Structure formats: structure tokens, C-alpha cells
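Visitor: got a structure for you, letters missing:
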């Protein structure tokens, strides 16, 4: 028996000491250690937010659907206003309440000021050299200071008053010319207006007129579409090859190249005008005449004079210009489209705002920006539109820099954070009859959309809040005031408001799926 035991011990020991066996045992030991560490009596237990069941590899990606803001609202109703999903291997915290949003964007704003990496932003936005997608850090701070101080300050916004006025009056004239024969496509009119305003403000003139207009418009549409697409490679790296197989990467590279060629041409045109001393065009760089220049002028001046003490290269200039188009065209046009949609659906509210605007305008043919401060009901209508139809229902994702605790839940560093402002705007604990369009509620409320009231944050808040709020809202108010002042509005073919199709589009910016067609009758009162 002793010989048998000696034989057994010798052979078992020899077996256990084999490298492959030792590797397997070590792996089992690590698994057991990790399992023990998450047991109730372990020292590193995490209190994670509630999570719906997930599938292997893709996690919860299959639950997003074609309209993620609605799908995430449904999930939040089951799992709570703080919910942890997994997009592939990436943890994603979905925030669906105002108090949790305030915790993220105000109380712990610094910890959630970073952006996750995105293959699309890397391709289209010059390797994250814009403000919206740049990682949190010194570069981002310097670029944002350029936007806030030199491009989107109140002084600069006011300096573009004549551009907004001219383009708005051109829009009114165009509607008057076409309304006598047929209905007008307001969606198309709004898209052209916002594009023309941003082109003149950012680039100095309208681009894409005539034969090239359609191509330029389509290019900007593809740009916005790509920015709103889900890149599977960002969440499941092993499936990144799908983007090459289905042509997604090729399309992104093509659009990036076409945009780069266009912006290079714009910058070279500005530089050549400067060299020629085109003073009529205003290309002499100086602090004194800064408010007479477009975005490209200012950016070239900052680069040449090293105004901020921080190098600004050509790619940074192009990335900031693209930020202006991404934030200033599609979102503004979307708010205009939904505002007119709601007014046509509610003729009694249309009549009320028309009376307000026409009374303030008096005998004046056109509304100017000096009149807007008195139009309280118009401002309430725009706020209510932003509540029901935020142009970007899911704010651009943030990323946690360090571990944090939010409302008692442990949030790991590197977690992406999506704030569902569409759901917050329909929270029945915050709003009476939240599905109804009721602008009157804002007439007696101090709630605003500038990032201080987290019940209404269509432009975000905190460090990552949109710096272009003033520019966008001034344009929206001026356009809407002139539309309701100059025309009576009805639907084609005798349709009434309740017949209006309210189906939403898909993508980053949510506008109408079908164009808004309406009949405009000039008002001569």
C-alpha cells in the first residue's frame, strides 16, 4: 500500500507540475478569486444600476431600435431613470430624470466632461480636433474659448443681425412668390434658410448656389447622417470588418475627403483675398474690426497672430467650421419645422401668437430683432417645442473620467453616459399632461433652456453644453415671428391639424419624416 501511495503521489505531482495544467489551475484560481470578490461579504462589491438582460457579444444593442430615444424610454420605465446597458463590451449609463442629469452635468460635471472615442468623429472631424468631440483637456479648453469669445459671444451674435434679417426677408419674399400657385415645402425652405445663414456667417458667402447647390446640400446631409450612425466597430471591435464589407467606411472616407477639399478651397480663397488686400471684403486682421468678419476670417487671424497663445493649425480651423455647420444648420431647421408643425396643428395657438406679433409690429411690414423681447407667447411656444421635440433627443455621449457614485450607484471610470432629454421633457412628475402641446405653461414659469433648469435641457448643460444657444434661438425667433406676421397658414386639400402626420425621422437629429407642406395666404393687415 505504501508503494502504491508513493506511486500515486509521484504521478499526481508530476501531472500537476505540467505547464498546461498549472495554467489551467491558475485560471481557475483567478476565476474563484474574482467570484469571491463580488460576493456580499467581499470587500469590493459594486452597487451597479439596474440592467435589462443582454445578449452575448452585442449586449443591449439590439434593444435600441430605429428610434433609440423611444426605445430607451420604454426600458427606463421598467428599470428606472438610471439604467446600465452594454453596447457590445462598452458600459453605457442611460439617464432619464432631471435630478440625475443635474448630478451628471452640474454636481459632477468635471468627472463626466470627457467624450468617448468614435471612429466616425475621427474620420470626419479631423481626429477629434473640433469642440464637440474633442477629449476633455487643454486642447478642448482652448478651442472652446475660441468659439465662446470670438465666434459665438453675444457681441458676435448681434453683429450677424443683418445676415439673419436679409435671409429671413428673402425667405418671406420667396414664399409670397410661390404661395399663389401651390402649397410651399416649409421643410425645404427652412433647410435652405439655415444653411444660407450659417454659410454667410461662417464662410463669408453662400455656397452651393445654382448647379452645385444640390451636391453641397447632399454632402452636408451625408455628413449629418454619418455623425448620427452607430459604428459597430466602436462597441464590438471584432466586428469592425463589417463597416468595410458594407461600404460604411468607404462612404465616411469619401465624405471626409469631399468636405476637406471644399474647406481647403474656402480657406485658400480667404487667404488669397487677404494677400490681395481686399479691404472691401474686410480681410485686414485687427481686434477693432473683428465683428465685421466671418468665422474663417477670425480663425485665420487667431492663427496668424497667435491670439490665444496656443497653436491653431489648418485642421483645427476646418474642424471648428464643421462644428458650426453640424450645430447651426440641421438643429435650427428642425426646431423651425416642429414649431410650425405644432402651430398648424393648433390653430387657436397660431391665432394667439399672430395677434401678439402683429400688435407689436404695428404698421411695420417686417419684424426685426428689436421687437422680439416683447413677444412672450412666441418665446413660450418655442420653449414648448423644445420640450416636446428636442432636436437631438439623446445628447452626445459623455464619458466618466474616474469612478463615481450617482444616486447611490457605482459608476466605473470609462462608462459612457447618454442623457435622454426627450424622456425628461415628457416626465409626468415634472410636467402636467406631458404629451400635450401647452405653451401657456411657460408664461407663468421661469424655466428656461440655457442649462440651469434640468427639466428642459435640449442644448445640454455644464462644460459640454452647446455654446451656440443664443445664435440658434435668435434665428428661430426672428424667422417664426415673420412667418406668423406675414401669412395665414392652412394645410393642403382642406386637411385639418389633427390630420397632420407627426412621424419622426431617424438619426442624430430628429425632424419630420415627411416634409411639412402648407398653404400660405399673405396677410395685408
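Guide: Great, that's in hand. Because the structure is a prediction, the values reported are computed rather than measured.

Visitor: going forward, measure contacts between C-alpha atoms and count neighbours the same way
Guide: Fine.

Visitor: contacting residues for the most centrally placed residue in the chain?
Guide: What sits nearest the mean C-alpha location of the chain, by C-alpha atoms, centre = their mean, is residue 392, with 4.8 Å. Contacts for residue 392 (C-alpha atoms under 8 Å, 6 or more residues apart in numbering) come out as 331, 458, 508, 509, 510.

Visitor: how about the first one, what does it touch?
Guide: Meaning residue 331. Contacts of residue 331 by C-alpha under 8 Å, 6+ apart are 391, 392, 509.

Visitor: 10 Å instead?
Guide: 191, 194, 325, 337, 390, 391, 392, 472, 508, 509, 510, 511 (C-alpha atoms under 10 Å, 6 or more residues apart in numbering).

Visitor: same question for the last one.
Guide: Contact criterion C-alpha under 10 Å, 6+ apart gives 67, 69, 330-331, 334-335, 338, 389-394, 503-504 as the residues in contact with residue 510.

Visitor: among these, name the ones in helices.
Guide: 69, 330, 331, 334, 335, 338 (DSSP state H).

Visitor: here comes the other one, which I'd like you to weigh against the first:
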């Protein structure tokens, strides 16, 4: 017998042995949720494909809304219905409120010290509270209104000029640049700074976080770095640290300069006189995060790495999520001229054509706008699989055993297209489905949870919603839009690119025509 034949027989033997052992394990733990047969070593990794949210939807149609997979060596539960999501994110929320540890967050988030990927516990609770109070609470969202108005105004001016020149604009690029400027000012307290490439660094960080990493599902391979991903993480982590260190040092120097000059001296440099989010974090360095929590024996002290990790969290969260939703919404409006016309009619009725939309007096009156945004987030959720949760203890959900350290994937993309929740036209962009409906985006209605729900729901929900609604309202109110010559609405490419935020694969191009009388 040839060596190759011997190897082939040996591999067949190992495979048969694997399936035998697996069947014995399965019979002894038959209460696990149903799922497909897995392969040795890799489990079900081969079934995910390039668009995992779609692949998992197809699998759930066969195996049910609570499905068991194994991604490498990691037991994984996939949740694909509103009822199942409610069980995991509300009924048993406390047990599924943690996050798995990823190699990317270990390198780029200073040992998972950011808020979004931190394990459930006192540190996460206090950092979430800090970020909410200092950046994301209603009073802060309202305080950022002049900033939003100014940056949106600059976008509208550029579009008006392009329209007068008959140009087709890259609407995606312009919206993302506006959001970049908002992020600089809102989180970092400064204008766009040419000294560092925030856009490039954040883009690489997002790609790295979204990349499939064998070390995360087969930890024994982590030291080998077969894919070269660890080296990629290390390179990018250095760039991140240099960027954040520059930002922090600028703030420290600006504050030191402020303390040495008279109160009558005008503003100097990039940074504002008033304390911004970076200043707030720096003021807390070497101080306990939990000064009033007497139940904790060891105080949580904020250090420089904590500050950098939290800053990176806020930058990434703000950077492209709102812009992505605006692009998807406008793409759907261009595909659906009927919906575009209805929204423009509402805007004309409420506001007229002789002034701009006002954030404080007009937004609450625009019911159809809210329906349009809800429908866009239903079909195109920002994070189609949310961030994975992790079970803290062994537990039972709906009669199934869920082992400790299982990863929980909530397929909100599939839930948003569930015909049992949304009727047979679930694949259609139809904002009127929200008419006379109490379903909202706040995480209480589990058929629509693009921001998640429960303890780990996105704390930036209100900020994100007001930004999306305001930008869409201005763009639709101020302009008529026309697709590039020869492109019909039904032919507009709506393919998607899977990442942390599900972006439109190709940029949205359109020709604006200014329509207001001012």
C-alpha cells in the first residue's frame, strides 16, 4: 500500500472516530439546541460564507430560531426570531450580558479595556455610566445641536454647488466625511486634524475587528499566527496608540496653557476652551471610577490605557454607524420614488420650502420620516449580528441547555425579515407598516432591535437616531435626487459588505437639484 493511500485511510479513520465521539457526546447532551453536523476541528466555520447573516438565516430556516453551532472549538448559539431574542436579551439577560474575549480587542483595546467589548462586571458598568453621562445622555445630545447644524450646513452648501454645476456626486463619500467631522468635534473637541490619518486608522481597525481570525475560534493556533493577523493587530495597535497619545497630549498642553494665561485671552490652537469628553476622561486619571460604590472592596482606578480604550470605543461607535444608515436610507428612497415623494410632501407640509428643518421644533412632527428610518434600520441594521454575547454560567433557555462560555449571536438582520413578525412583504421597503404601530427602535420590541436590547444595548441610540433623522430630513427636504444617466431605480445596486457595520458594497452616486426658495 502506498504512503498516500495509508494517509487517506488514516484520515478517514480519524473522521469516523470524530463523528462517533460527537454522536456519543450529543446523545449525552441532547438538550442542546438543534443544529447541523459539524466537521472535525473547524466545526461549522465552513457554513458561514462571505455574508454570515444570510448563511445563518438559511440554516435557521432548517434548524429553528435557537440553533446550536460550533465555530472551531467555541460552542455558539444563534438566535433568529423575536421570541428567542426576548428570551436571551430580556428573560435571561443577566446571564448573557458578557462579551467573549477577542485577540483584536486584546491588542487594539489595551486588553479589552473599552466599554463595548469589556466583560460584564463592575468595570463595564462604571465605564458605560461614565460614557453615557458625559457624551450620550439627552442633555449632551441636545448640547451638540449647534455642531450638527453647522456640519450639516456645510454638506448642504457643497451639494447645492455641485447641483448648480450639474455634477453627479459621491453621496456616500460626502456623508462619511461629514460624519468624520462631527466625530472629531463631538468626541475629540477639535476640527479635523491633518497631522494624523484618523479615517485610515479607524478603517483599518474596523477591518481588523471584523476579520475572521482562527485564533479566536481555535485558541491553540494563536501563537502560530498562520494568517498573519496578530502581526496586523500589533502594527495597527501602534498607530492607534500614537494617534490617541497625540490627542491626549494636545489636550494636556491646551489645558496647561489655559491655566497660565489670563481669562481674557482668546482661544488658541485646535481645541476648545470648554471641557470636552477627552478632558473629562483625563480629569479622572488615577481616580476611582466608583467612589460612591462601597460594595466593591477594590476601587477601580482609571489609567491612561483605560482612557485610550474608551476613546477608541467612542470614536469607532460614532465614526461610521450613523453615516452607514443614512446611505442605506437614501439608497432605498432612490429605489422607491413613491416613498421619496411621500416624505418630501410631509416635509413641505410641516416646514414649507422657505426655511430649513429645525431640530427642536420640527423633528417630532415628522411621523413619516420616523417610519422611513425605522424601515431602513429593519432591512439594513447597522450591526446585522450585533456584537456576540457570552453566557456567564450554565443555564437552560426554552428547554435547551446553554453551556457556560457559549457565544450568543443574535441575527437581527434575519429577525427584521421574519415574515411571521412582518407579514409576507418583509423583504419590501414599506414604511407604512409602522403606521398606527407601537413598535419602535428602543429595544422593547424584539422584532426590531438594530441597537440591541437589555444591559448591552447600544448607549448611543438617541444620538444615532437624531443624527440619522436630521441628515435624511435635510437631504430630502433641500434636494430632488436623480440617479446617474441610464440607471433606473430598480437597477440600483443594493449589495452589502459584511463588517462591524454592514455598509453598502458600492458607493451611492446621485445628482442633486436644490429645491428650496431660499
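Guide: In hand now; what should we look at? This one's a predicted model, so the numbers in the text were calculated from it and none came from an experiment.

Visitor: circling back: are any of the contacts of residue 510 of the first structure buried, and which?
Guide: 69, 330, 331, 334, 335, 338, 389, 390, 391, 392, 393, 394 (16 or more other C-alpha atoms under 10 Å).

Visitor: of the ones in helices among the contacts of residue 510 of the first structure, which pair is most distant in space?
Guide: 69 and 330 (18.1 Å; C-alpha to C-alpha).

Visitor: ranges for the strands of the second structure?
Guide: Along the second structure, the stretches classed as strands by DSSP state E are 66-71, 74-79, 169-170, 389-390, 395-397, 400-402, 407-410, 479-482, 496-497, 503-504, 509-514.

Visitor: Provide the aligned range in the first structure for the last one.
Guide: Aligned by TM-score structural alignment, strand 509-514 of the second structure falls on residues 517-522 of the first structure.

Visitor: now do that stretch: distance to the chain's middle.
Guide: 30 Å (C-alpha atoms, centre = their mean, to the nearest Å).

Visitor: what's the mean deviation for it versus the second structure?
Guide: Superposing on the second structure places stretch 517-522 of the first structure at an average distance of 0.5 Å from its equivalents, by mean C-alpha distance after the TM-score superposition for the first structure.

Visitor: mind listing residues that contact that stretch?
Guide: By C-alpha under 10 Å, 6+ apart, the list of residues contacting stretch 517-522 of the first structure reads 172, 175-176, 178-188, 340-341, 344, 483-495, 500.

Visitor: which non-adjacent residue is nearest residue 495 of the second structure?
Guide: residue 505 (5.5 Å; C-alpha to C-alpha, 6 or more residues apart in numbering).

Visitor: just residue 398 of the second structure next, same as before
Guide: Leaving aside its chain neighbours, residue 398 of the second structure sits nearest to residue 87 (7.8 Å; criterion: C-alpha to C-alpha, 6+ apart).

Visitor: which position in the second structure aligns with residue 63 of the first structure?
Guide: So, by TM-score structural alignment, residue 63 of the first structure is matched to residue 47.

Visitor: pretty sure its match sits against residue 57.
Guide: No - contact criterion C-alpha atoms under 10 Å: residue 47 of the second structure and residue 57 do not qualify, at 11.3 Å.

Visitor: quick one: which of these two has more around it?
Guide: Between residue 47 of the second structure and residue 57, counted using other C-alpha atoms under 10 Å, residue 57 has the larger neighbour count: 24 against 15.

Visitor: before we move on, the earlier item: give me the buried subset of the contacts of stretch 517-522 of the first structure.
Guide: 172, 175-176, 179, 183-184, 186-187, 340-341, 344, 483-491.

Visitor: in helices only, show me those residues.
Guide: Per DSSP H, these map to helices at 172, 175-176, 179, 186-187, 340-341, 344, 483-486.

Visitor: thought residue 459 of the second structure was touching residue 128?
Guide: Yes - the criterion here is C-alpha under 10 Å, and residue 459 of the second structure meets it with residue 128 at 7.7 Å.

Visitor: got a list of what the match of residue 63 of the first structure touches?
Guide: 36, 38, 55, 56, 59, 69, 71.

Visitor: one more time with 7 Å
Guide: residue 55 (C-alpha atoms under 7 Å, 6 or more residues apart in numbering).

Visitor: quick one, what contacts residue 447 of the second structure?
Guide: Contacts of residue 447 of the second structure (C-alpha under 7 Å, 6+ apart): 82, 415, 416, 421.

Visitor: to which residue of the first structure is it aligned?
Guide: Using TM-score structural alignment, residue 447 of the second structure pairs with residue 455 in the first structure.

Visitor: how close does its match sit to residue 78 of the first structure?
Guide: Note on residue 455 of the first structure: its distance to residue 78 of the first structure, by C-alpha to C-alpha, to the nearest Å, is 21 Å.

Visitor: over to residue 344 of the first structure?
Guide: Taken as C-alpha to C-alpha, the span from residue 344 of the first structure to residue 78 of the first structure is 35 Å.
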